[in-house]
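> here are the coordinates; sequence isn't available:
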């Protein structure tokens, strides 16, 4: 079975990545692997999902009707390395990541994590932005 991998953080950009990942997995008839990693400081890392948020994520994934898996590596490596490894291990046909809004200079340079992901991952990468905030 084909696999779609999603890089997830509990922020609007992570929600956007998850939503698009679910859509792509359905479209492709693929399973979904959600990756939420920490460099090793998971207890204080605001981007590492735990407790009620983790249970809610599992419940949300169960409701999709997809075969899903949540991986939470805590190995002292950055997200780009973890995502590249998971994509290789699963033979992913697509990686979905969320992108944050950048300044003019930031747009020129792109985020370092996103840039590394694009360079390190062997499969196609879909970068999505969260919807603009409502006024």
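Noted; the coordinates are in hand. Because the structure is predicted, anything quoted here is derived from the model rather than measured. Numbers count the residues shown, from 1 in each chain.
> hey, let's count contacts and neighbours off CA atoms from now on
OK.
> by contact count, what packs against the helix or strand containing residue 115?
Using DSSP states H and E, the element containing residue 115 is helix 112-120. Other helices and strands packing on helix 112-120, by 3 or more Cα pairs under 8 Å, 6 or more residues apart in numbering; DSSP states H and E, are helix 79-90.
> take the one below as the second:
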């Protein structure tokens, strides 16, 4: 399988795993020369909150708002100088479903999602977003956990 496009799902709760995710994606995408798409999803409520706080008109462009998100900026900084082509894409909707849609839209060959370590009783179940992406994505998914 030729790896041309990688989607990295960037979440608001990824603060503690940004470097681990970036390293993992760089290790896979770098040798293949793949384009890395930083995909950030806003729920309807999150999007309305961001547009209000940033003084965007109603119907602001989700991609331009995502470029300003702190974790997207952190990933862009970490990939700076890596030689990888980066794109920022965004969607508004339920996180898991929207990530799957983004993967389809960009023609992703692989998706990376982050998550946290679960307690022993919860190890059999991923978080709902990761689980949706793992089960419904049109391509292989790599789950990168922190903790």
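Received it, and whenever you're ready, just let me know what you need. The structure presented is a predicted model; accordingly, all values stated were derived computationally and were not measured.
> quick one on the thing from earlier: what's the angle from the helix holding residue 115 of structure 1 to helix 79-90?
Orientation of helix 112-120 of structure 1 against helix 79-90 (axes from the mean of the first three to the mean of the last three Cα atoms, to 10 degrees) gives an angle of 30 degrees.
> I figured residue 95 of structure 1 hits residue 120, correct?
No. Residue 95 of structure 1 is beyond contact range of residue 120, at 11.6 Å (criterion: Cα atoms under 8 Å).
> the two: which is more packed in?
Using other Cα atoms under 10 Å as the criterion, residue 95 of structure 1 and residue 120 rank with residue 95 on top: 29 against 14.
> then the more buried one would be within a strand, right?
Yes. Under DSSP: H, G, I helix; E, B strand; the rest coil, residue 95 of structure 1 falls within a strand.
> now for it: what does it line up with in structure 2?
By TM-score structural alignment, residue 95 of structure 1 lines up with residue 111 in structure 2.
> what's the next secondary structure element after the longest helix seen in structure 1?
Taking DSSP state H as the criterion, structure 1 has its longest helix at helix 12-28. As assigned by DSSP H and E, the chain's next helix or strand after helix 12-28 of structure 1 is strand 31-35.
> average offset between that next one and structure 2?
After superposition onto structure 2, strand 31-35 of structure 1 sits on average 0.6 Å from its aligned residues (mean Cα distance after the TM-score superposition for structure 1).
> now that strand: which residue numbers in structure 2?
Going by TM-score structural alignment: strand 31-35 of structure 1 matches residues 35-39.
> residue farthest from the centroid of structure 2?
What lies farthest from the middle of structure 2 is residue 121; by Cα atoms, centre = their mean that is 26.6 Å.
> confirm that one sits in a strand?
No. Going by three-state DSSP, the assignment for residue 121 of structure 2 is helix, not a strand.
> what's the match for it in structure 1?
By TM-score structural alignment, residue 121 of structure 2 lines up with residue 105.
> ok, residue 140 of structure 2 next?
So, by TM-score structural alignment, residue 140 of structure 2 is matched to residue 124.
> its match against residue 93, yeah?
Yes. If you go by Cα under 8 Å, residue 124 of structure 1 and residue 93 touch, sitting 6.8 Å apart.
> ok, these two, which is more surrounded?
Per other Cα under 10 Å, whichever of residue 124 of structure 1 and residue 93 has more neighbours is residue 93, with 18 against 12.
> so the more buried one touches residue 6, yeah?
No. Counting by Cα under 8 Å, residue 93 of structure 1 does not reach residue 6; the two are 11.3 Å apart.
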